[in-house]
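Novice: A predicted structure for the sequence below; I have some questions about it.
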Amino acid sequence: MHRRLVGIALVVSSVTGLAGCGSSDSGGTEASSSAGGKTTRVTVGIIPIVDVAPLYLGQKQGFFADRGIDLKMVSAQGGAAIIPGVVSGQFQFGFSNTTSLMLAQTKGVPVKAVANGAASNGKVGADVTGVLVKKDSPLKSAKDLAGRTVAVNTLQNIGDTTVRETVRKAGGDPSKVKFVEIPFDQMPAALNDGRVDAAWMGEPARTIAEAQGARVIASPFAETDPALTVAAYFTSTKIAQQNPDLVKKFTEAMNASLEYASAHPDEARRILTTYTKIGGDVLDKLILPAWPTAVNRPSLEKLAELGEQDGVFGDKKPDIGALFS
């Protein structure tokens, strides 16, 4: 379960030197007085990646403070730490890719999505993730991946599931693709060294690899569904039931943040420099995800079906309605 719950967010981005595990302070909600009245301390478990830029922008713009939320972000390595942290009460909210949330639900973990996190931008060839090969590779399309070794950051998750779908759509045999697990930040070197034939990369690894001459031959998110919801913010069912007003305020603030980030992409790029070490040409060139306020239900149903087909969820089917209502 540890490997399968590694989350976006590692699914979408990772880079050497990004903030590591954060504070071990308790994430319990605390009411405190301020000049504007009572505020509630809310801790959010996140992975310091491109996808969570709206959360930081929303804090900067005061969208959370305006609703009485004193926001604190705590960095974790992935969903394997964030999901249990939310359920235990260490965090009130967390960020994870949608396949990991579905998997947690099928395992009986009491979680509920409360706001959209990130989505595919729908651009084949220029999406937030892509399958890349070396410049001189004979591979030209997803169909050519059959019989080849492809790197993904986490096995049996959203990466290999969407890559298989892309191969299937291109007329190849997805069962013949061999997947190996490699962290995103190590993928450009693994590709250059010939340790893998192709690599499914998120940002900024994708931009770094392209600068070294790598080519994109497939865009698994966009080709699976151009409106694919790939990540979400979530809470425990306990908090959702016992503190619906807090959940409502967080969702409202998060939606305002997503709208602001969508309307101000340059600010979204700049905010990355405050919580990651991404900078220079990579910062200017990396591809941003889409940040709609609503999850795309049909895309989630499709992702669940693909996960079932791949055996990700065992013998249980995710309840999309309950998880993303």
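Specialist: Everything's here; your move. Quick caveat: nothing in here was measured; it's all calculated off a predicted structure.
Novice: please count neighbours and contacts with C-alpha atoms only from this point.
Specialist: Will do.
Novice: surely Asp144 meets Gly172?
Specialist: Yes. With contact defined as Cα atoms under 8 Å, Asp144 reaches Gly172; the gap is 7.0 Å.
Novice: any idea which element the closest residue to Ser325 other than its chain neighbours lies in?
Specialist: Nearest residue to Ser325, sequence neighbours excluded (Cα to Cα, 6 or more residues apart in numbering): Ala113, at 7.6 Å. Assigned by DSSP states H and E, Ala113 belongs to strand 111-119.
Novice: structure two is appended below for comparative analysis:
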Amino acid sequence: MVTRRSAIATAFAGVLAASLLSACGGSDSAAAAGEQVKELRYQGSVGAVTPAELADSLGYLGDVKLKWIGNTISGPQDIQAATTGDIDFGGAFNGAIVKLKASRAPITAVVGYYGSDKDSYIGYFVADNSPIKTARDLIGKKIGVNTLGAHSEAVIKTYLTRNGLTPEEIKQVELVVVPPVNTEQSLRQGQIDVGALSGVLRDKALERGGIRPLFTDFELLGAFTGGSYVLRNDFLKKNPDTARTFITGVAKAIEWSKTEPRETVIAKFTEIIKSRARNEDTSALKFWKSYGVTSKGGVIADSDFSVWIDWLNSTGELKKDDLKPADLYSNDYNGVTQ
């Protein structure tokens, strides 16, 4: 019988093997010829503007250009694609980065790009008339999340553990993958009992009414930077100037989003989405509040990873002392300092 843990381990092993075959391909062909790569391939998100895309539009990337190759709703998939060389940078929940790094993937987290605060958080919502009031009420219920093995799974299991559920009871809480754009509808139609909602999708759902939060990651953990962009180690070695330009540009874009009036940021997002002509709806942008990155310029701290290392150690998914926070990230390429 294939367990979720063994399936994840097998997938990560495949990623590592593939990375050894493909890391010298793609954009790194230019670096092999003695030139630093100036075009970075990446995956986006429907109806949203990532910090990297904002940096590009603001002119913070200098002579470095971005090449969009498609969209994703999965952070683990995104960083796996970066590891194999299918894209040049990817972003994911820091706990997913820990898992991938533990499988010996040759990647480094370089800048925080999303997080949770009082305005930008992931809420776990139920219908107003739902009998679910406590963590124990979730036993035997279905929770809709965007992907497995990432932010929501870690937060949900932390919530259940802190509220006294045993490992056996936690196994009875079913996590179901639902695309974020379908989560609200799935919740209202009773296909799931709880739905993870964040950002504009959360606020649009709240505006329509009829749902309430069971808990939020901000209530559970306080403000925290939840995810980071990663680059392959060989890319950093061969393209240090490009990496520094890109990472510093992303950091500056994050700070721009914090310091400019919210209306200005939303107007810029609307301009970016309309200009890329991907047939996306911009109406939800009016609900945007922040990227939720707690540090200045996405500078990474040990605490951004230590909480998830401790959690994965407690679940047995990591060997004790297998990884330390310093093994996972570098701020050396970030020109925006605390």
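Specialist: Yep, it's here. Keep in mind the model is a prediction, meaning the values are calculated, not measured.
Novice: picking that back up, for the next helix or strand after the strand holding Ala113 of the first structure, packing partners?
Specialist: Sequence order places strand 130-133 as the next helix or strand after strand 111-119 of the first structure, per DSSP H and E. Applying 3 or more Cα pairs under 8 Å, 6 or more residues apart in numbering; DSSP states H and E, one finds that strand 130-133 of the first structure contacts strand 198-201, helix 205-211, strand 215-218.
Novice: let's have these in JSON lines, adding mean neighbour count and distance to Ile47 of the first structure.
Specialist: JSON lines is the format used below for these (neighbours: other Cα atoms under 10 Å; distance: least, Cα to Cα, whole Å):
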{"stretch": "strand 198-201", "mean neighbour count": "30", "distance to Ile47 of the first structure": "16"}
{"stretch": "helix 205-211", "mean neighbour count": "22", "distance to Ile47 of the first structure": "16"}
{"stretch": "strand 215-218", "mean neighbour count": "24", "distance to Ile47 of the first structure": "25"}
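Novice: minimum distance to Ala240 of the first structure: which of the ones you listed has it?
Specialist: The closest of these to Ala240 of the first structure is strand 198-201. By Cα to Cα, the value is 34.1 Å.
Novice: and the closest one, what does it pack onto?
Specialist: Strand 198-201 of the first structure packs on strand 130-133, strand 149-152, helix 187-192, going by 3+ Cα pairs under 8 Å, 6+ apart.
Novice: so it matches what in the second structure?
Specialist: Using TM-score structural alignment, strand 198-201 of the first structure corresponds to residues 194-197 of the second structure.
Novice: which stretches of the stretch 201-338 of the second structure form strands?
Specialist: 211-216, 224-232 (DSSP state E, counting those that start in this stretch).
Novice: coming back round to it: which strands and helices sit next to the strand holding Ala113 of the first structure?
Specialist: Going by 3+ Cα pairs under 8 Å, 6+ apart, strand 111-119 of the first structure lies up against helix 98-106, strand 229-236, helix 237-242, helix 244-263, helix 320-324.
Novice: what range in the second structure does the last one sit on?
Specialist: What it means is helix 320-324 of the first structure. Using TM-score structural alignment, the partner range for helix 320-324 of the first structure is residues 325-329.
Novice: burial measure for the counterpart of Pro48 of the first structure in the second structure, as a count.
Specialist: Per TM-score structural alignment, the equivalent position to Pro48 of the first structure in the second structure is Ser45. The number of residues packed near Ser45 of the second structure is 12, by other Cα atoms under 10 Å.
Novice: from memory Ser45 of the second structure sits against Gly75, does it?
Specialist: No. Applying Cα under 8 Å, one finds Ser45 of the second structure not in contact with Gly75, separated by 10.7 Å.
Novice: can you say which helix or strand has Ser152 of the second structure in it?
Specialist: Counting by DSSP H and E, Ser152 of the second structure is part of helix 151-162.
Novice: could I get the helices and strands packed on strand 130-133 of the first structure as TSV with distance to Leu101 of the first structure?
Specialist: Formatted as TSV, those follow (distance: least, Cα to Cα, whole Å):
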stretch	distance to Leu101 of the first structure
strand 198-201	21
helix 205-211	24
strand 215-218	25
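Novice: nearest to Tyr275 of the first structure, of the ones you listed?
Specialist: Judging those by Cα to Cα, what sits closest to Tyr275 of the first structure is helix 205-211, at 16.9 Å.
Novice: burial count for the closest residue to Leu323 of the first structure other than its chain neighbours?
Specialist: Nearest non-adjacent residue to Leu323 of the first structure, counting by Cα to Cα, 6+ apart: Lys112, 4.9 Å away. Using other Cα under 10 Å, Lys112 of the first structure has 23 other residues around it.
Novice: again, but for Glu35 of the second structure
Specialist: Other residues close to Glu35 of the second structure by other Cα under 10 Å number 12.
Novice: so it sits in a strand?
Specialist: No. In this structure, Glu35 of the second structure is coil, not part of a strand, as judged by DSSP: H, G, I helix; E, B strand; the rest coil.
Novice: any figure for the gap between it and Gly85 of the second structure?
Specialist: Counting by Cα to Cα, to the nearest Å, the gap from Glu35 of the second structure to Gly85 of the second structure is 18 Å.
Novice: what does Asn182 of the second structure give?
Specialist: 30 Å.
Novice: one more: Ile266 of the second structure?
Specialist: 32 Å.
Novice: neighbour count: these two, which is higher?
Specialist: Gly85 (26 against 19).
Novice: skipping adjacent residues, who's closest to Trp291 of the first structure in space?
Specialist: Ala118 (5.1 Å).
Novice: map that neighbour across to the second structure for me.
Specialist: Using TM-score structural alignment, Ala118 of the first structure sits opposite Tyr114 in the second structure.
Novice: then Val74 of the first structure?
Specialist: Aligned counterpart of Val74 of the first structure in the second structure: Ile69 (TM-score structural alignment).
Novice: hmm, who's touching stretch 228-241 of the first structure?
Specialist: 8-9, 86-87, 92-99, 110-120, 122, 221-222, 247, 295-296, 299-300 (Cα atoms under 8 Å, 6 or more residues apart in numbering).
Novice: quick check: which of the helices and strands packed on strand 198-201 of the first structure is nearest to Gln242 of the first structure?
Specialist: Closest to Gln242 of the first structure of those, according to Cα to Cα: strand 149-152, at 38.3 Å.
Novice: quick one: that closest one aligns where in the second structure?
Specialist: Strand 149-152 of the first structure maps onto residues 142-145 of the second structure, going by TM-score structural alignment.
Novice: spatially nearest residue to Phe95 of the first structure (excluding sequence neighbours)?
Specialist: Tyr233 (4.5 Å).
Novice: and for that neighbour, the neighbour number?
Specialist: With other Cα under 10 Å as criterion, Tyr233 of the first structure counts 25.
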